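Visitor: Sequence and predicted structure, then a few things I'm wondering about:
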Amino acid sequence: MSIQVADIPLDPPVLLAPMAGITDLPFRRLVASFGAGLVVSEMVASQEMVQARPGVRERAALGLDDQATAVQLAGRDPRWMAEAARMVEGLGARIIDINMGCPARKVTGGMSGSALMRDPDRALRLIEAVVGAVRVPVTLKMRLGWDEGMLNAPDLAARAESAGVRLITIHGRTRCQFYSGRADWAAIRAVKQAVAVPVIANGDIVDATSAGAALAASGADGVMVGRGAQGRPWVLAQIAARLADRPQPDAPVGGAFAGMVAQHCEASLTFYGRALGLRVFRKHLGWYMDEAATDPGLRRTILTERDPARVLALLPEALDGHGERVAA
């Protein structure tokens, strides 16, 4: 099971969703090391990228040797979107994704993200500007619509395809739902029927069972995993194996799990610097300790510790329980 985006194969068709403050380069590389068809950067504001606001270019950092990496851009001005697209293409992005799905008020309030679904003409101008600015494939991520009264994803998807978009990801909720309720995978089928390019289903896909159900309901060509990968970077590989009817790889346990977390921590420290790297990594530490059912007292100690060396020294004790939880 594989899909093609222009001349780039996405094999397996299991993608890591862009998540603000989470899908930085260290996490994307970790997920990719287990196996993913595509990993997508956290959303990058196009104007801030071009104007080099502190921290923005780091969010788009690619690693020129990385494969199957996309950078997601957000914005409302075609000129800034085009300039940012050219910039990230120059940095090594093989695919550029346009964000029309973020529901956050600070994004939609500036007429970016899913707010663009309320203004399809503006959305189309942005798409045309980005497609015209770069040689790499351009993809689009959006929701079913703004609200239940404006379910315009099929129409916008068709217009995006005509403008040159090569793949479309649909989160099975409206913007006004945010992340409440359940994703409506069946509603994605109308988008699949409206376009010839690959369609990816997103929303509430956390394991192989939910991935299979989403594909069956939507008719989509692949799935995108977001929150389901938090604390479980191997889950995309497990989903891919099930979809290909292969044995699922085991999750790392015991010393292997602690070693993986330590490597992720070290990568964060190297990428951001030790002080900032530890602060950024704490959210991941919390999810990993959720997986391991870490003792609450030890958890508090680790999450409030400011010395990276001390945190690394405590990881084996904190994460030993993961093997017992997986076995159970």
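Guide: Received the coordinates, thanks. Only a predicted model underlies this, so the values are computations on that prediction, with no experimental measurement involved.

Visitor: going forward, measure contacts and count neighbours with C-alpha atoms only.
Guide: Noted.

Visitor: Near residue 229, how many other residues are there?
Guide: By other C-alpha atoms under 10 Å, 18 other residues sit near residue 229.

Visitor: Make sure it is actually in contact with residue 237.
Guide: No: taking C-alpha atoms under 8 Å as the definition, residue 229 is not a contact partner of residue 237, at 10.4 Å.

Visitor: how many other residues sit next to residue 217?
Guide: 16.

Visitor: Ok, the one 10 residues further on next?
Guide: For residue 227, the count of nearby residues is 16 (other C-alpha under 10 Å).

Visitor: excluding its backbone neighbours, what's nearest it?
Guide: Residue nearest to residue 227 in three dimensions, not counting chain neighbours: residue 206, with 7.3 Å by C-alpha to C-alpha, 6 or more residues apart in numbering.

Visitor: That neighbour reaches residue 224, doesn't it?
Guide: No: taking C-alpha under 8 Å as the definition, residue 206 is not a contact partner of residue 224, at 9.4 Å.

Visitor: Looking only at neighbour counts, state which of these two leads.
Guide: residue 224 (28 against 20).

Visitor: Pull out the buried residues from stretch 57-75.
Guide: 57-62, 67-75 (16 or more other C-alpha atoms under 10 Å).

Visitor: from those residues, which two are the most distant?
Guide: Farthest apart among those by C-alpha to C-alpha are 67 and 75. That separation is 25.3 Å.

Visitor: quick one, helices of the stretch 201-328 of the chain?
Guide: With DSSP state H, counting those that start in this stretch as the criterion, the stretch 201-328 of the chain has helices at 208-218, 235-243, 254-272, 274-292, 296-304, 308-319, 321-327.

Visitor: Is it possible to get TSV of those helices that adds distance to residue 83?
Guide: Listed next are these as TSV, based on distance: least, C-alpha to C-alpha, whole Å:
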stretch	distance to residue 83
helix 208-218	35
helix 235-243	32
helix 254-272	25
helix 274-292	28
helix 296-304	39
helix 308-319	38
helix 321-327	45
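
Visitor: Out of those helices, which is the most enclosed?
Guide: Across those, averaging neighbours per residue (mean count of other C-alpha atoms under 10 Å) puts helix 235-243 on top, at a mean of 24.

Visitor: Next up, the contacts around the residue nearest to residue 227.
Guide: Taking C-alpha atoms under 8 Å, 6 or more residues apart in numbering as the criterion, residue 206 is in contact with 225-229, 235.

Visitor: Now do the same contact list for the residue lying closest to residue 189 once chain neighbours are set aside.
Guide: Leaving aside its chain neighbours, residue 189 sits nearest to residue 218 (4.4 Å; criterion: C-alpha to C-alpha, 6+ apart). By C-alpha under 8 Å, 6+ apart, the residues touching residue 218 are 185-189, 192, 201.

Visitor: sec struct for the closest residue to residue 5 other than its chain neighbours, please.
Guide: Distances taken as C-alpha to C-alpha, 6+ apart put residue 166 closest to residue 5, at 5.9 Å, once the chain neighbours are dropped. At residue 166 the chain is in coil, as set by DSSP: H, G, I helix; E, B strand; the rest coil.

Visitor: Below is structure B, check it against A:
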Amino acid sequence: MYIGSYQLSNNLIVAPMAGVTDRPFRSLCKYFGAGHAVSEMMTADKTLRMSKKSLYRANFDGELAPISAQIAGSDPEQLAEAARYQVANGAQIVDINMGCPAKKVCNKLAGSALLQDEDLVARILDTVVAAVDVPVTLKTRLGFLNGHENILRVAKRAEQAGIAALALHGRTREDMYLNTARYELIKQVKETIHIPLIANGDIDSPEKAKYVLDYTGADAIMIGRAAQGRPWIFREIAHYLKTGEHLAAPDIAEVKDVLLGHLAELYQFYGEYSGCRIARKHIAWYTKGLRSSNEFRQSMYKVESTVDQAKVVEAYFDQLLDQGQRMSDVQVEQVNLLEIK
């Protein structure tokens, strides 16, 4: 698959997720076989762009090409300026966020709230595409409200504006992440436009990945929440699409090594204070369903230093290895991230 002149190594893409797809996470997913990754969104508001959080989001040092930076906002000129800033910062592809359903984003008429104003959508697309000489992609949803899906019009307008590829989450903003992704509309969009289409939503297994690709005719799939604490899902899907066979689940020793390596990257990237706190949600995702994981997490959340945090994680996994825990024994478990301080 190509995005502009950039050929991806495969058609498996890491979805942009605020607070998740930082450089360490993107690099890890690419290591496990993702052909492409999009950064978490950066605000187009210049007054906020130089915040510490935004600067982390704009850090692409050492990342495998092509580098894709997502921007979010509602003012066409501000978004154009943000696109130019990202290109000057090393981005080779700019992605426009019209899909985020978060209240704090939609309240500013950004993210998926933009789908309520198709004239504004058109102005944003035209202005950003004209502002930079790199491919511009669009991430969006089926529409704002159920029963008022306007993705077919938006997709056609995006193609007319020169958007290089369209990533489509199969829900409306009203759905948030509830209900199930609707692949029929994604299929209709694919049949309507001639630019690459990337299908997104509820793709959480090799079988689901193949089904979505086959059913929608999409050029690629985008995986978000299913990769949280499970970056090897890209390796599993790539193998299944190539061979029709399943890879064995990683053993506990490999999960331990992957997690400790991920923590080391987070600590180096964010520093002591933020690194320890940002790591907590990742540890929660990696350990969900494992033996006594809830008790472990409640204790882990109280640890205040990176050194101690890594030690308690290592000790927990060593205990699992001593008990003969296998990943095939993992039970489905919901992790309440509201517990994470």
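Guide: Structure received. Source: prediction; values computed, not measured.

Visitor: Just the TM-score for the two chains, thanks.
Guide: For this chain pair, the superposition-based TM-score is 0.94 by TM-score structural alignment, normalised by the length of structure 1; 326 aligned residues with a C-alpha RMSD of 1.8 Å.

Visitor: before we move on, back to that, which of the helices of the stretch 201-328 of structure 1 sits closest to residue 95 of structure 1?
Guide: helix 235-243 (19.4 Å).

Visitor: Going along the chain, name the strands of the stretch 51-200 of structure 2.
Guide: Here the stretch 51-200 of structure 2 has its strands, by DSSP state E, counting those that start in this stretch, at 68-72, 93-98, 136-141, 165-169, 197-200.

Visitor: Now do the shortest one: which range of structure 1 does it align onto?
Guide: Per TM-score structural alignment, the counterpart of strand 197-200 of structure 2 in structure 1 is residues 199-202.

Visitor: With structure 2 overlaid, report how far that stretch is off on average.
Guide: Superposed on structure 2, stretch 199-202 of structure 1 shows a mean distance of 0.6 Å to its aligned residues (mean C-alpha distance after the TM-score superposition for structure 1).

Visitor: Residue 89 of structure 2 maps to what in structure 1?
Guide: Residue pairing (TM-score structural alignment): residue 89 of structure 2 is matched to residue 91 of structure 1.

Visitor: how many neighbours does its match have?
Guide: Count around residue 91 of structure 1 with other C-alpha under 10 Å applied: 15.

Visitor: what's the spacing between it and residue 251 of structure 1?
Guide: Counting by C-alpha to C-alpha, to the nearest Å, the gap from residue 91 of structure 1 to residue 251 of structure 1 is 33 Å.

Visitor: How about residue 306 of structure 1?
Guide: To residue 251 of structure 1, residue 306 of structure 1 is 29 Å away according to C-alpha to C-alpha.

Visitor: same thing with residue 315 of structure 1?
Guide: For residue 315 of structure 1 relative to residue 251 of structure 1 (C-alpha to C-alpha), the value is 17 Å.

Visitor: What does residue 118 of structure 2 correspond to in structure 1?
Guide: So residue 118 of structure 2 corresponds to residue 120, using TM-score structural alignment.

Visitor: so who does residue 200 of structure 1 touch?
Guide: By C-alpha under 8 Å, 6+ apart, residue 200 of structure 1 lies in contact with 167-170, 220-224.

Visitor: Go again with 6 Å.
Guide: Residue 200 of structure 1 makes contact with 169, 220-223, according to C-alpha atoms under 6 Å, 6 or more residues apart in numbering.

Visitor: So which of those residues are in strands?
Guide: 169, 222-223 (DSSP state E).

Visitor: List buried residues within those residues.
Guide: 169, 222-223.

Visitor: Which residue in structure 1 aligns with residue 31 of structure 2?
Guide: When structure 1 is aligned by TM-score structural alignment, residue 31 of structure 2 is paired with residue 33.

Visitor: How many residues are close by its match?
Guide: Residue 33 of structure 1, neighbours per other C-alpha under 10 Å, totals 12.

Visitor: Confirm that it sits in a strand.
Guide: No: assigned with three-state DSSP, residue 33 of structure 1 falls outside any strand and is helix.

Visitor: Let me see the contact set for it.
Guide: So residue 33 of structure 1 contacts nothing (C-alpha under 6 Å, 6+ apart).

Visitor: Tell me how far it lies from residue 316 of structure 1.
Guide: Distance, residue 33 of structure 1 to residue 316 of structure 1, using C-alpha to C-alpha: 22 Å.

Visitor: Around residue 323 of structure 2, count how many other residues there are.
Guide: 10.

Visitor: ok, and the closest non-adjacent residue to the counterpart of residue 151 of structure 2 in structure 1?
Guide: Counting by TM-score structural alignment, residue 151 of structure 2 lines up with residue 153 in structure 1. Computed as C-alpha to C-alpha, 6+ apart, the closest residue to residue 153 of structure 1 that is not its neighbour in sequence is residue 144, at 5.0 Å.

Visitor: In this structure residue 142 of structure 1 contacts residue 173, no?
Guide: No: contact criterion C-alpha atoms under 6 Å: residue 142 of structure 1 and residue 173 do not qualify, at 9.5 Å.

Visitor: Need the counterpart of residue 162 of structure 1 in structure 2.
Guide: Alignment note: residue 162 of structure 1 maps to residue 160 in structure 2; criterion TM-score structural alignment.

Visitor: Likewise for residue 232 of structure 1?
Guide: Aligning on TM-score structural alignment places residue 232 of structure 1 opposite residue 230 in structure 2.

Visitor: now residue 262 of structure 1
Guide: Using TM-score structural alignment, residue 262 of structure 1 lines up with residue 260 in structure 2.

Visitor: Repeat that for residue 303 of structure 1.
Guide: Mapped onto structure 2 by TM-score structural alignment, residue 303 of structure 1 lines up with residue 301.

Visitor: And for residue 286 of structure 1?
Guide: Matched to structure 2 by TM-score structural alignment, residue 286 of structure 1 sits across from residue 284.

Visitor: That match and residue 155 of structure 2, how far apart?
Guide: Taking C-alpha to C-alpha, one finds residue 284 of structure 2 at 37 Å from residue 155 of structure 2.

Visitor: same question, residue 264 of structure 2
Guide: As judged by C-alpha to C-alpha, residue 264 of structure 2 and residue 155 of structure 2 stand 41 Å apart.

Visitor: ok, now residue 89 of structure 2?
Guide: Per C-alpha to C-alpha, residue 89 of structure 2 is found 28 Å from residue 155 of structure 2.
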